[in-house]
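Student: with the input below, show me the fold.
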Amino acid sequence: MSTPAPSSPRPLAATAPRGGGGLHRFANPGRFLRLTDRLLPWLWALAVAVTGAGAAWALFFSPPDWQQGETVRIMYVHVPMAWLAMGGYAGLAVASLMSLIWRHPLADVAARELSPVGAMVTALCLATGSLWGRPMWGTWWAWDARMTSVLVLFFLWVGHAALVRAFDEEERGARAGAILALIGAINLPVIKWSVDWFNTLHQSASVTRISAPGMHVDMLYPLLVCALGFTLLFAALVLARVRAAVMEKRLRQMQLAQARRQEGAA
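Tutor: Below is the predicted model:
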């Protein structure tokens, strides 16, 4: 008696589905794998080079702050991690929207692989903020609006990562995770404007004031280079995870097809 074939995973489309604009030309897994095969080595090399240059500039050539002294160097990790935590979640919301509306076949995979990386950078944001806050504010943690809203963001990242893996059917998990991600996006403007809406320990925006940034260029430029380097690392890591997930799914589909052929021949 032959053994039953394993349940089929949600297939990756071989052709681009309708709607959703030009992004669907990357829906073909073979095209995506060919593109990332050429792109990833260059992206990793550029990310390491820019991050190394930014770290050296921030640690050895940027001046200490006149009030915070050498402690200000935590900023060169903390601020980029905060930007990536929010920007990455915005990307998660976009991928979830594409999954729910246009059924983009790579959107579910991208969202699934993005959430662990997003949780990691948000955890680094919270950890470095705690390390920075202890000498500046005299406490490791204060339940002000920004810190609390970023903590909520961390729980949203972790919740999404757990939810999409909690179902036997990948499609159900992807749909539940997409709904959670879109609801959680409400937290992003709360984080951004919490320092203006509430009385918090955090200072108001100093980098994003284009007309008159509240930071000297000797600190601003290395911060921006560090942010670019960490962003490139983030993108390379997510792309590598998505590529590995696509290859794994294709391998499972090939194994399933082989099992069905063997069952049919038995």
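
Student: contacts, neighbours, all on C-alpha from now
Tutor: Will do.

Student: now the helix or strand containing Tyr76: buried residues?
Tutor: Here Tyr76, judged by DSSP states H and E, is contained in helix 75-102. Within helix 75-102, the residues scored as buried using 16 or more other C-alpha atoms under 10 Å are 75-86, 88-100, 102.

Student: could you do stretch 157-173 as well?
Tutor: In stretch 157-173, counting by 16+ other C-alpha under 10 Å, buried: 157-164, 170, 173.

Student: ok, back up a step: give me the angle between the next helix or strand after the helix holding Tyr76 and helix 75-102.
Tutor: Proceeding N to C from helix 75-102, the next assigned helix or strand is helix 107-137, under DSSP H and E. Here helix 107-137 runs at an angle of 150 degrees relative to helix 75-102 (axes from the mean of the first three to the mean of the last three C-alpha atoms, to 10 degrees).

Student: how close does Ala27 get to Ser115?
Tutor: Distance, Ala27 to Ser115, using C-alpha to C-alpha, to the nearest Å: 20 Å.

Student: helices along the stretch 151-266 of the chain, start to end?
Tutor: For the stretch 151-266 of the chain, the helices defined by DSSP state H, counting those that start in this stretch cover 170-184, 187-197, 217-265.

Student: let me have those in a markdown table, extended by distance to Leu33.
Tutor: Output for the helices of the stretch 151-266 of the chain, formatted as a markdown table (distance: least, C-alpha to C-alpha, whole Å):
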| stretch | distance to Leu33 |
| --- | --- |
| helix 170-184 | 21 |
| helix 187-197 | 32 |
| helix 217-265 | 6 |
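
Student: could you also give me the structure for this next sequence, so I can compare it with the first?
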Amino acid sequence: MWAFIHKLGSPKWFYAISARLQPWFWAAAALLLLVGSVWGLAFAPADYQQGNSFRIIYVHVPAAFLAQSIFVSMALAGLVFMVWKIKVADMAAAMMAPLGAAMTFIALFSGAVWGVPTWGTWWMWDARLTSMLILLFLYFGVIALRGAFASRDSASRAASVLAMVGVINIPIIKYSVDWWYTLHQPATFTVTSRPTMPVEMWLPLLIMVLGFYSFFIALTLMRTRSEILRRESTKRWVRDLAAEER
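Tutor: Modelled structure (predicted):
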């Protein structure tokens, strides 16, 4: 196990193994998102209370899940970088941040659109919505810190610390509907309990969630590979790779 982790921390080895994994995740993302979106948007039954407006759930929920998961991944990568000085972890964390910010924005925007027919308003200072907005600001902070220092190491350490501290917001997002009075509905489905929706409605949602995660992994692998080439451009193995491609 430790030997695998040590190898994974090598930019050269990560670049090679990710080249083999990336096409599989792109294919899985394309297939899952196609099946899930067509099933959910066209064939899933309408909700008995919300009608067809509930179908935004097939974008809103996967985006919200992914927004939180990416920030946790960034915090873990930051911890690995700070403790074990593994450069690939920092590269991956840097590449995750823009996608995490985009997913958070999509979750907030789709939730606002959903809120109009459901709550009668675009926005309320609801505990879940407010904590998600804080998550967006945390993403912006991490991205800004990476460009605020002349030294790359200083920028990486500052961004890692903010991610590790800011991760405390994730359980607040998750449990906000239980801790405070909130208009936001509880979790649509969880690992430990049976879904409250019919299988014809939650199964395409599960497929969409898996599709979003596959897209995240594929995009992170692709962008991390590019970052490796940029940061390791002076290394011999990168020069040899460039020479082979010519």
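
Student: TM-score for the pair, please.
Tutor: The TM-score (TM-score structural alignment, normalised by the length of structure 2) is 0.92; 237 aligned residues with a C-alpha RMSD of 1.7 Å.

Student: so Ala27 and Ser115 of structure 1 - more neighbours on which side?
Tutor: Ser115 (25 against 20; other C-alpha atoms under 10 Å).

Student: and the alignment partner in structure 2 of Ala119 of structure 1, how far is that from Phe189 of structure 2?
Tutor: Taking TM-score structural alignment, the alignment pairs Ala119 of structure 1 with Ala101 from structure 2. Using C-alpha to C-alpha, we find Ala101 of structure 2 at a distance of 24 Å from Phe189 of structure 2.

Student: same check on Asp178 of structure 2?
Tutor: Separation of Asp178 of structure 2 from Phe189 of structure 2 (C-alpha to C-alpha) stands at 15 Å.

Student: next one: Ile168 of structure 2
Tutor: Distance, Ile168 of structure 2 to Phe189 of structure 2, by C-alpha to C-alpha: 22 Å.

Student: more crowded one of these two?
Tutor: Remark: of Ile168 of structure 2 and Phe189, Phe189 carries more neighbours, 14 against 11, as counted by other C-alpha under 10 Å.

Student: excluding its backbone neighbours, what's nearest that one?
Tutor: Spatially, and ignoring its direct neighbours in sequence, Phe189 of structure 2 is nearest to Pro195 (4.9 Å; C-alpha to C-alpha, 6 or more residues apart in numbering).

Student: how many residues are close by that neighbour?
Tutor: Neighbours around Pro195 of structure 2, by other C-alpha under 10 Å: 15.

Student: in structure 1, what residue corresponds to it?
Tutor: In structure 1, the residue paired with Pro195 of structure 2 according to TM-score structural alignment is Pro213.

Student: now do its match against Cys125 of structure 1, distance only.
Tutor: Counting by C-alpha to C-alpha, the gap from Pro213 of structure 1 to Cys125 of structure 1 is 22 Å.

Student: go on, Ala257 of structure 1?
Tutor: Distance of Ala257 of structure 1 to Cys125 of structure 1, computed by C-alpha to C-alpha: 44 Å.

Student: okay, these two: which has more neighbours?
Tutor: Remark: of Ala257 of structure 1 and Cys125, Cys125 carries more neighbours, 26 against 15, as counted by other C-alpha under 10 Å.

Student: residues touching that one, list them.
Tutor: By C-alpha atoms under 8 Å, 6 or more residues apart in numbering, the contact set of Cys125 of structure 1 is 77-79, 81-82, 85.

Student: 7 Å instead?
Tutor: Cys125 of structure 1 is in contact with 78, 81-82, counting by C-alpha atoms under 7 Å, 6 or more residues apart in numbering.

Student: do the same with Ala58 of structure 1
Tutor: Residues near Ala58 of structure 1 by C-alpha under 7 Å, 6+ apart: 73, 76, 222.

Student: of those, which is the nearest to Gly177 of structure 1?
Tutor: Tyr76 (31.7 Å; C-alpha to C-alpha).

Student: thought the closest one was touching Leu228?
Tutor: No: taking contacts as C-alpha atoms under 7 Å, Tyr76 of structure 1 lies outside contact range of Leu228: 11.1 Å.

Student: roughly how far apart are whatever residue of structure 2 lines up with Phe198 of structure 1 and Arg128 of structure 2?
Tutor: Aligning on TM-score structural alignment places Phe198 of structure 1 opposite Trp180 in structure 2. From Trp180 of structure 2 across to Arg128 of structure 2, the span is 9 Å (C-alpha to C-alpha).

Student: so those two - more neighbours on which side?
Tutor: Just comparing Trp180 of structure 2 and Arg128: by other C-alpha under 10 Å the higher neighbour count belongs to Arg128, 22 against 11.

Student: and that one, what element?
Tutor: Secondary structure from DSSP H and E places Arg128 of structure 2 in helix 127-146.

Student: what range does that helix cover in structure 1?
Tutor: Mapped onto structure 1 using TM-score structural alignment, helix 127-146 of structure 2 covers residues 145-164.

Student: can you list the residues that contact the matching stretch?
Tutor: 112, 115-116, 118-119, 122-123, 173-174, 176-177, 180-181, 184, 187, 190-191, 194-195, 198, 200.

Student: how about stretch 110-117 of structure 2?
Tutor: So stretch 110-117 of structure 2 is contacted by 53, 56, 60, 121-123 (C-alpha under 7 Å, 6+ apart).
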